[in-house]
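**Q** could you work out the structure for the sequence below:
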Amino acid sequence: MKKLTAFLAALVLCAAVLPAFAADAVSSATLNITELPEIRENPDAKILVIYFSTDDTVKAAARTIADALDADVFEAVPEIPYSEADLAYYTNCRADKEQADSSARPAISAWPESMEQYSTVFIGYPIWHGQAPKILYTLVEGIDLGGKTVIPFCTSASSGAGSSAKNLQAVSAGETEWLDVTRISNGSTAEDIRAWALSLGLEGEKTMKMTIGSTPVEVKWEDNDSVAALKELAAGGLEIRMSMYGGFEQVGPIGSHLPSSDVQTVTDSGDIVLYASSQLVVFYGSNSWAYTRLGHITDKTPEEMKSLLGNGDVTITLFMD
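**A** Okay, here's the model as predicted:
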């Protein structure tokens, strides 16, 4: 994972070891990407792609990386947006002043909800006056990157990344491992960026997926021994024939006993629990009993859950992907 393979040299992506050119206030690459990949929600994502961009360049690169690795995406949006005048370099504009001020920390309008689930964080930015924009300093000082692998990337037409990533690392919170920054240069295609992202070997971790009948659902799984054991069963594909019960749930035999840690629980629509260590229960209503929580379906309303589960017995399929 920690080596960038030699074939990267053949791409227009290159690990940045070049000095930043003082003559270039901004070196904005033009990527050969005609359509921005859509953002897909992945409740089990272990990779987060953070980026800042005042145009679509870094955004396109970040979304392409996220699409390749099934990662979450967070855009660092300034509390006060940058106007065209703010980016008129060498006019004593806002960007000039911020980049010249070592203490400048532009405010961010929103922060990632949590960093806990992520083991790897990409951080993407343009090159401004040879460095990362100061809003990235605000970000890395304000989030906990402790114990994570950070993969910085930048976009530029000609300037190298110089010391931009090392300077970000110097102010980051927590003990982190930073890989060398990779510069995505002029003319890079989506295929180039995907190939680089996949070459890092980060996509190997599979997540447990669930379908109700033929309908896929997004699940936020718990991090416990019960779910770990269920994933082992799902690795070979697991079909569970469910039955309606009580007008608020579907229940079915898993075929094995799983570790359990039952506690009195009031369930909501979309909750997935383990009952008696061997029964999978999915709720479209509410109940109170001693269960072990397994997860929660995040992309269906109570009405949609009732439509899926309240009209007869169903088959639930669990698999790793």
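
**Q** can we go C-alpha only for contacts and neighbour counts from here?
**A** Will do.

**Q** spatially nearest residue to residue 72 (excluding sequence neighbours)?
**A** Using Cα to Cα, 6 or more residues apart in numbering and skipping the chain neighbours, the partner closest in space to residue 72 is residue 48 (4.7 Å).

**Q** the one you found: how many residues sit nearby?
**A** For residue 48, the count of nearby residues is 25 (other Cα atoms under 10 Å).

**Q** what packs against the helix or strand hosting it?
**A** Using DSSP states H and E, residue 48 sits in strand 47-51. With contacts taken as 3 or more Cα pairs under 8 Å, 6 or more residues apart in numbering; DSSP states H and E, strand 47-51 sits against helix 56-69, strand 72-75, strand 120-126.

**Q** at 6 Å what do you get?
**A** Packing partners of strand 47-51 (3 or more Cα pairs under 6 Å, 6 or more residues apart in numbering; DSSP states H and E): strand 72-75, strand 120-126.

**Q** sorry, back to before: from residue 150, how far out is the residue nearest to residue 72?
**A** As for residue 48, its distance to residue 150 is 10 Å (criterion: Cα to Cα, to the nearest Å).

**Q** overlap in contacts of these two?
**A** In terms of Cα atoms under 6 Å, 6 or more residues apart in numbering, residue 48 and residue 150 are both contacted by the residues residue 121.

**Q** touching, residue 219 and residue 297? I think so.
**A** Yes: counting by Cα atoms under 6 Å, residue 297 is a contact partner of residue 219 at 4.4 Å.

**Q** those two: who's more crowded?
**A** Shown here are residue 219 and residue 297; by other Cα under 10 Å, residue 219 has more neighbours (23 against 20).

**Q** show me what contacts the more buried one?
**A** Applying Cα under 6 Å, 6+ apart, the residues contacting residue 219 are 296, 297, 298.

**Q** can you pull out the helices in the stretch 201-321 of the chain?
**A** 225-234, 302-309 (DSSP state H, counting those that start in this stretch).

**Q** one more, please, to line up against the first structure:
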Amino acid sequence: MKLNQILLPLLLVVVGNLACKTDTPMAEDKPIKLDSTSLDNSPLTDRSSNRLRIRIGSNTFSATLLSNATVTAFKAKLPITLFMKELNRNEKFADLPSSLPTNAANPDTIQMGDLMLYGTNTLVLFYETVRTSYSYTKLGRIDNPTALAAALGSGNITVTLEMEL
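**A** Down below sits the predicted model:
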């Protein structure tokens, strides 16, 4: 009986509080608006503006670019067609016409499909996974790089990079 005397008032308080809840949002329920500049390094930013198309001969690859100062400066140079040279049977590289801001770090392992900046103006597209002791600024990654090595071949090649619409 004593248990009912405790539980019944408690149940009435809980039900009463639920009944007072309204569908009209209170001031504290309003969504928080974030300044888009605070999201520059977030992978959750608008990805549609960070979609890159890479054309290699008759093959086309899509890539997702990161959101950072280097990528912003890189996108300002697009579209661009580059003559990329073969290096180490795992990458193609080309010098850009001007330098980009950098935030280089050693990734330890570079994945097949990574698009990187070496130094301030050398664009590197990796078509094999490789360990490295060098530092790069990561720009982005090809979404599905499985056919990338075959498309790039073993020699020098012309590659066109442009933003997807």
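
**Q** please state their TM-score.
**A** Once the chains are laid over each other, their TM-score by TM-score structural alignment, normalised by the length of the second structure reads 0.65; 124 aligned residues with a Cα RMSD of 2.7 Å.

**Q** deepest-packed of the helices and strands packed on strand 47-51 of the first structure, please.
**A** Of all these, strand 120-126 carries the top mean neighbour count, a mean of 25, counting by mean count of other Cα atoms under 10 Å.

**Q** what angle do the helix or strand just after that strand and strand 47-51 make?
**A** Downstream of strand 120-126 of the first structure, the first helix or strand assigned by DSSP H and E is helix 134-142. Here the directions of helix 134-142 of the first structure and strand 47-51 differ by 140 degrees (axes from the mean of the first three to the mean of the last three Cα atoms, to 10 degrees).

**Q** for helix 134-142 of the first structure, grab the matching residue range in the second structure.
**A** Alignment of helix 134-142 of the first structure against the second structure: no match, by TM-score structural alignment.

**Q** tell me the helix or strand right after that helix.
**A** That would be, after helix 134-142 of the first structure and using DSSP H and E, strand 149-156.

**Q** and that next one, what other elements does it pack with?
**A** With 3+ Cα pairs under 6 Å, 6+ apart as the test, strand 149-156 of the first structure has strand 120-126, strand 177-178, strand 182-185 packed against it.

**Q** how many neighbours does residue 84 of the second structure have?
**A** Residue neighbour count, defined by other Cα under 10 Å, stands at 20 for residue 84 of the second structure.

**Q** thought it was touching residue 157?
**A** Yes: using Cα under 6 Å, residue 84 of the second structure is in contact with residue 157, at 5.3 Å.

**Q** quick revisit: redo the helices and strands packed on strand 47-51 of the first structure as a markdown table? Include distance to residue 229 of the first structure.
**A** Formatted as a markdown table, those follow (distance: least, Cα to Cα, whole Å):
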| stretch | distance to residue 229 of the first structure |
| --- | --- |
| strand 72-75 | 25 |
| strand 120-126 | 24 |
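
**Q** out of those strands, nearest to residue 254 of the first structure?
**A** Of all these, it is strand 72-75 that lies closest to residue 254 of the first structure, at 30.7 Å by Cα to Cα.

**Q** looking at the first structure, which strand is longest?
**A** Looking across the first structure with DSSP state E, the single longest strand is strand 288-297.

**Q** straight-line length of stretch 198-206 of the first structure, end to end?
**A** Termini of stretch 198-206 of the first structure sit 14 Å apart (Cα to Cα).

**Q** residue in the second structure matching residue 217 of the first structure?
**A** Using TM-score structural alignment, residue 217 of the first structure lines up with residue 61 in the second structure.

**Q** tally of neighbours for its match?
**A** 18.

**Q** who's in contact with the closest residue to it other than its chain neighbours?
**A** If the residues on either side of it in the chain are set aside, residue 61 of the second structure comes closest to residue 54, at 5.1 Å by Cα to Cα, 6+ apart. Neighbour list for residue 54 of the second structure: 60, 61, 160, 161 [criterion: Cα under 6 Å, 6+ apart].

**Q** wait, isn't the third one in contact with residue 53?
**A** No: under the criterion of Cα under 6 Å, residue 160 of the second structure makes no contact with residue 53, lying 8.0 Å away.

**Q** corresponding residue for residue 103 of the second structure in the first structure?
**A** Under the alignment (TM-score structural alignment), residue 103 of the second structure pairs with residue 261 in the first structure.

**Q** which residue is nearest the middle of the second structure?
**A** residue 66 (3.3 Å; Cα atoms, centre = their mean).

**Q** for stretch 252-269 of the first structure, measure first residue to last.
**A** The first residue of stretch 252-269 of the first structure is 17 Å away from its last residue (Cα to Cα).

**Q** buried residues, that stretch. List them.
**A** Residues of stretch 252-269 of the first structure classed as buried: 252, 253, 254, 258, 259, 260, 261, 262, 267, 268, 269 (neighbour count, 16 or more other Cα atoms under 10 Å).

**Q** tell me which of these fall in strands.
**A** 252, 253.

**Q** any chance of the buried residues of stretch 252-269 of the first structure in CSV, plus distance to residue 288 of the first structure?
**A** Output for these, formatted as CSV (distance: Cα to Cα, whole Å):
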residue, distance to residue 288 of the first structure
252, 18
253, 20
254, 21
258, 21
259, 20
260, 17
261, 16
262, 12
267, 6
268, 10
269, 12
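
**Q** which one of the buried residues of stretch 252-269 of the first structure is nearest to residue 231 of the first structure?
**A** For those, the residue nearest residue 231 of the first structure by Cα to Cα is residue 258; the value is 10.7 Å.

**Q** from residue 196 of the first structure, how far off is the closest one?
**A** Residue 258 of the first structure sits 39 Å away from residue 196 of the first structure, taking Cα to Cα as the criterion.

**Q** again, but for residue 13 of the first structure
**A** 8 Å.

**Q** repeat that for residue 176 of the first structure.
**A** Separation of residue 176 of the first structure from residue 196 of the first structure (Cα to Cα) stands at 22 Å.

**Q** thinking again about what came up before, what about the closest residue to the match of residue 103 of the second structure other than its chain neighbours, how many neighbours?
**A** Nearest-residue entry for residue 261 of the first structure: residue 292, 5.5 Å, with adjacent residues in sequence omitted and distances by Cα to Cα, 6+ apart. For residue 292 of the first structure, the count of nearby residues is 24 (other Cα under 10 Å).
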